[in-house]
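Asker: next input, structure requested:
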Amino acid sequence: MVDYKEILRLTSMGYSLRQTAASVGHSHHTVKNVLELAAKHGVEWPIDEDVTNAELEKLFYPERRTAGSHYAEPDYDYIHRELSKKGVTLTLLWNEYCERAYANG
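Answerer: Take a look at the predicted model:
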């Protein structure tokens, strides 16, 4: 995950895009994009300590959070119980999962 707070902090200290990118381990294009989004949304350093990077990501990229997974979540407790039985394999459970998923659309 991008450390938005660190990017804003380093930039406020006068670091260049490339220096900031090297410090946070992302490309300078990512840093530039974050700074543009921060300016667009009026976010400046210093930020309240209670603001998290996840909250900043929701603010900067709301479309990333709206899309949910359209796959059915496996029942891991069921899988664990079934794998303890003799003759049950993960492949067999996978096939059962696929059949249920196709039946439920």
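Asker: when you work out contacts or count neighbours from here on, use the C-alpha atoms and nothing else.
Answerer: OK.
Asker: show me where the chain has helices.
Answerer: Under the criterion DSSP state H, the chain contains helices at 4-12, 17-24, 28-41, 53-60, 62-66, 76-83, 90-104.
Asker: now for the ones you listed, which one comes closest to residue 47?
Answerer: The minimum distance between residue 47 and the helices of the chain falls on helix 4-12, with 7.7 Å, by C-alpha to C-alpha.
Asker: and the closest one, how far out from the chain's middle?
Answerer: The chain centre lies 19 Å from the centre of helix 4-12; the measure is C-alpha atoms, centre = their mean, to the nearest Å.
Asker: buried ones in it, by neighbour count?
Answerer: 4-5, 7-11 (16 or more other C-alpha atoms under 10 Å).
Asker: the structure of the following sequence is requested for comparison with the preceding one:
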Amino acid sequence: MVSRIPAKRVLRLRSQGLSGRAIAFSQGIARKSVALVVEAANTQDMGFDDVADMDDGAVYALLFPGRGEHQSVFSQPDWQAVHRELARVGVTLKLLHGEYADRVTELAW
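Answerer: Sure thing, here's the model as predicted:
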């Protein structure tokens, strides 16, 4: 899983007067990531004061709308049913996968 840029922390540190290089070093992220956050905030004329009461996810979504959203094109198994079946004696993940693959193959034909 790709981690998100800590946009709110970047804006907070930027408002305290730290340079992009210092922010990147202190947060363990790339300078380009810091530059992207600062550029997005400048484009939207936004500072830390505007996002101080928001959580990190909301700030990221505000600065980078639609980024990081992903919907799988593959159907997902019923994970609750998988966990219930795995709790039974003698049931293995390999066995469940074989049954799942058989059902998917039958639906495809």
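Asker: mind putting the helices of the first structure in a markdown table, distance to residue 47 of the first structure included?
Answerer: Shown next, in a markdown table, are the helices of the first structure (distance: least, C-alpha to C-alpha, whole Å):
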| stretch | distance to residue 47 of the first structure |
| --- | --- |
| helix 4-12 | 8 |
| helix 17-24 | 18 |
| helix 28-41 | 11 |
| helix 53-60 | 10 |
| helix 62-66 | 20 |
| helix 76-83 | 40 |
| helix 90-104 | 45 |
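Asker: quick one on the thing from earlier: any idea which of the buried residues of helix 4-12 of the first structure is closest to residue 83 of the first structure?
Answerer: Ranked by distance to residue 83 of the first structure (C-alpha to C-alpha), the buried residues of helix 4-12 of the first structure are led by residue 4 at 42.5 Å.
Asker: what does the closest one align to in the second structure?
Answerer: Taking TM-score structural alignment, residue 4 of the first structure has residue 7 as its aligned residue in the second structure.
Asker: isn't its match right next to residue 56, touching?
Answerer: Yes. Residue 7 of the second structure lies in contact with residue 56 (C-alpha atoms under 8 Å); the separation is 6.9 Å.
Asker: quick one on the thing from earlier: so what's the match of residue 4 of the first structure up against?
Answerer: Residue 7 of the second structure is in contact with 37, 56, 59-60, counting by C-alpha atoms under 8 Å, 6 or more residues apart in numbering.
Asker: of the residues you listed, buried ones?
Answerer: By 16+ other C-alpha under 10 Å, the contacts of residue 7 of the second structure give 37, 56, 59-60 as buried.
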